[in-house]
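Student: okay, structure incoming, though there's no sequence with it:
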């Protein structure tokens, strides 16, 4: 793992640390823009004219104020010319954010007075795990003014992202949520490289697959689901919404977008079962059978949601998933 030195105010310097000893570090979460400072730029000493240099200086300054000597920044701490290093970084990303002392979330398109939902940071694929994994997350506007912590803004973040409050706060392990619900958190998000819509979900499922850029988004997402199937018997993986993939004749979805949370796509689910934390959360009530006594079981044409009182929901497996 490479970390960027925050102490040296004259130049940028990255240092590699072995897994045995990694110092306490801050980590940056941001939306990648054009002309970011890369590892190659730092190695060549050619970075001050880059637009992304101001962002690096901002996060390093904040880290110094908070007494952190090191910070991890994805744009410049990974040597992307090495496929092996890039693979390791992608598969380690969730853990790196989880083990950070603090995560600085830089909202480059937001002024202090704006509401959080105006930032595109909440619509990007990789920022999903960057929101959930850190225990301590600070939000900053474009001028590096502190907006608060994710704890202080949890209700607004939950509304924007459809993620459960307890998951955002770290009070609930993401793995306790069913598969469909976790995928649905990415259903409205986008990535620059299409395959990343699958790769950015690996950490939420604690699985590892080899990134293969060029394989296409559908193949990448199918590989992700196949790996999930090896790890769990949670049948909500098949609970995709057919209206978003009308020509898909397979059992597995081709993109996270098939796990939408649109009200009209859940006419088969009693509305009172879809409310959670005061929000419409259609997947939250469907608890995988391998987790708790509450389960969603499929028996011929009837799906049974059982708690103290069973509720029978008419559904069936068809060429377009669960109807």
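Tutor: Yep, it's here. Model, not experiment: these values are computed from the prediction.
Student: only C-alpha atoms from now on, for both contacts and neighbour counts.
Tutor: OK.
Student: count of neighbours near residue 250?
Tutor: Residues within reach of residue 250, counting by other Cα atoms under 10 Å, total 11.
Student: any idea how far the nearest residue to it once chain neighbours are set aside lies from residue 290?
Tutor: Using Cα to Cα, 6 or more residues apart in numbering and skipping the chain neighbours, the partner closest in space to residue 250 is residue 319 (6.4 Å). Distance of residue 319 to residue 290, computed by Cα to Cα, to the nearest Å: 25 Å.
Student: next up, a second structure to put side by side with the first:
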């Protein structure tokens, strides 16, 4: 039996109750309406039966506002509910509503007044759903309160705020207005490919490639490192919002917990992103999050600034299995031992280390890392952990496919004199069935990422980029970072 789409009315009902804002403003009377009211308003416009080409967004139309909040005077939910909204913020809302009417919509949404912020449940729901609400809008109207012309857009504060990043990327249609509510272009949709001039300005102001500005797709397994740099130049009033404002961009969800602090919120975001397995989440440098058990978690989006373009594949075949545990981030890596051939102190807490690889003489790594205090160099071991490998089956066993031009982490672990540990003398047959051995001379702590390095490029041999080779699965080792 062939698959059939659900009835159009069923799709419409599910969409209204889940994928549009909790409440909207009706333009005809400036009153709040809930989802049930919206459903009644549009229900007669839903085509009957099952329509392959129907999507509820074709029926449910609303405009959404993107703007920089005033320091004070924005209309609140309670003021709008009780018809007491006044001042500059309310004037801005009315100007937005006037422009929205030009797009033939009956409903609008603004983050200043359409969320009951006294309800923690509603606030949590709204923050986690906001990307989707902007995505599903008929038009996103952007008010640039500091700009009069296109050339002044570059320095407008709207370009520097955290929440406006998703408000730029999420909508499929967007329109920019200047401080006087005059359109900045003659285009009806400033995201159309005809808006060449404004896109050049947006690229320079945000660092976002043109293709992402035209049509952005939220993913957690695709170019995490690059997308983090888009947020690095932005700021938020609440430190936790640095992380919360990125959930939609990476298509992840987490509970809102204001008061936890910016670093903890960003750590939780990173953990959620890691579940998708994109290796580029390791492509950062600097100090790790101070409170976290794992040293693989960065402090903020700024940690990703200056990352090299590694050309990592974005296919799911190259995803890493990552699991956060009480021992750290559990991840299987292809390990190659490294030998430090030379070390040079550079100052400012950094050193230069040149590595050889005993198993692959063609590998020569020259890296700059945070200086490691080494009273006994022989007690330190290093390894290269390849992240962009894939598992294959040859019919009888599992083998590992490694790209000839790979990307990996520099790992370090320390050993300790295990023989110095107090051991007991056992009576004969004290442990029946166990083979007791002498204590080892050294035991090793778990692997950790060499601080201040991030991901590095590795050329196993000079061959085309897509070339690869196969090795035994014994080289794949589970580590806790």
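Tutor: Looks like it arrived, so ask away. Keep in mind the model is a prediction, meaning the values are calculated, not measured.
Student: please pull up the equivalent of the residue nearest to residue 250 of the first structure in the second structure.
Tutor: Counting by TM-score structural alignment, residue 319 of the first structure lines up with residue 451 in the second structure.
Student: so that match is in contact with residue 287, correct?
Tutor: Yes - when contacts are counted by Cα atoms under 8 Å, residue 451 of the second structure is listed as touching residue 287 (7.0 Å).
Student: so which of the two has more stuff around it?
Tutor: Using other Cα under 10 Å, the more surrounded residue of residue 451 of the second structure and residue 287 is residue 451, with 21 against 17.
Student: where do the helices sit along the first structure?
Tutor: 39-44, 53-65, 83-98, 127-132, 154-161, 165-169, 179-184, 196-199, 202-205, 217-231 (DSSP state H).
Student: ok, which of those helices comes nearest residue 120 of the first structure?
Tutor: Among these, helix 127-132 comes nearest to residue 120 of the first structure, with 10.0 Å by Cα to Cα.
Student: which element is the closest residue in space to residue 407 of the second structure that isn't next to it in sequence on?
Tutor: Nearest in space to residue 407 of the second structure, with sequence neighbours left out and distances taken as Cα to Cα, 6+ apart, is residue 457 at 4.6 Å. Following DSSP states H and E, one finds residue 457 of the second structure within strand 455-459.
Student: need the counterpart of residue 196 of the first structure in the second structure.
Tutor: Using TM-score structural alignment, residue 196 of the first structure lines up with residue 241 in the second structure.
Student: how about its match, what does it touch?
Tutor: 162, 163, 262 (Cα atoms under 8 Å, 6 or more residues apart in numbering).
Student: of all those residues, which comes closest to residue 245 of the second structure?
Tutor: For those, the nearest to residue 245 of the second structure is residue 163 (5.4 Å; Cα to Cα).
Student: what is the burial count for that closest one?
Tutor: Quick note: residue 163 of the second structure (other Cα under 10 Å) scores 24 neighbours.
Student: please apply the same query to residue 292 of the first structure.
Tutor: Residue 292 of the first structure: 10 neighbours (other Cα under 10 Å).
Student: now swap in residue 392 of the second structure and tell me
Tutor: Neighbours around residue 392 of the second structure, by other Cα under 10 Å: 13.
Student: where does it fall, secondary structure wise?
Tutor: Counting by DSSP H and E, residue 392 of the second structure is part of strand 389-393.
Student: that strand: which residues count as buried?
Tutor: 389, 390 (16 or more other Cα atoms under 10 Å).
Student: and residue 405 of the second structure, how far is that from residue 468 of the second structure?
Tutor: For residue 405 of the second structure, the distance to residue 468 of the second structure equals 8 Å [Cα to Cα].
Student: between those two, which has more neighbouring residues?
Tutor: residue 405 (20 against 16).
Student: isn't the more buried one right up against residue 458?
Tutor: Yes - if you go by Cα under 8 Å, residue 405 of the second structure and residue 458 touch, sitting 5.7 Å apart.
Student: report the longest strand in the second structure, please.
Tutor: strand 328-347 (DSSP state E).
Student: what's residue 123 of the second structure aligned with over in the first structure?
Tutor: So, by TM-score structural alignment, residue 123 of the second structure is matched to residue 86.
Student: tell me, how many residues neighbour the residue nearest to its match when sequence neighbours are not counted?
Tutor: Nearest non-adjacent residue to residue 86 of the first structure, counting by Cα to Cα, 6+ apart: residue 80, 5.6 Å away. Look at residue 80 of the first structure: counted by other Cα under 10 Å, it has 16 neighbours.
Student: how near is residue 80 of the first structure to residue 1 of the first structure?
Tutor: Separation of residue 80 of the first structure from residue 1 of the first structure (Cα to Cα) stands at 13 Å.
Student: repeat that for residue 279 of the first structure.
Tutor: From residue 279 of the first structure to residue 1 of the first structure the distance is 39 Å (Cα to Cα).
Student: out of those two, which sits in the more crowded spot?
Tutor: residue 1 (18 against 13).
Student: surely the more buried one touches residue 21?
Tutor: No - between residue 1 of the first structure and residue 21 there is no contact under Cα under 8 Å: 10.0 Å.
Student: buried stuff in stretch 167-184 of the second structure?
Tutor: 167-178, 181, 183-184.
Student: out of those, who's nearest residue 143 of the second structure?
Tutor: For these, the nearest to residue 143 of the second structure is residue 177 (5.1 Å; Cα to Cα).
Student: residue 33 of the first structure and residue 21 of the first structure, how far apart?
Tutor: The value you get for residue 33 of the first structure to residue 21 of the first structure, if Cα to Cα is used, is 32 Å.
Student: also residue 14 of the first structure?
Tutor: For residue 14 of the first structure relative to residue 21 of the first structure (Cα to Cα), the value is 16 Å.
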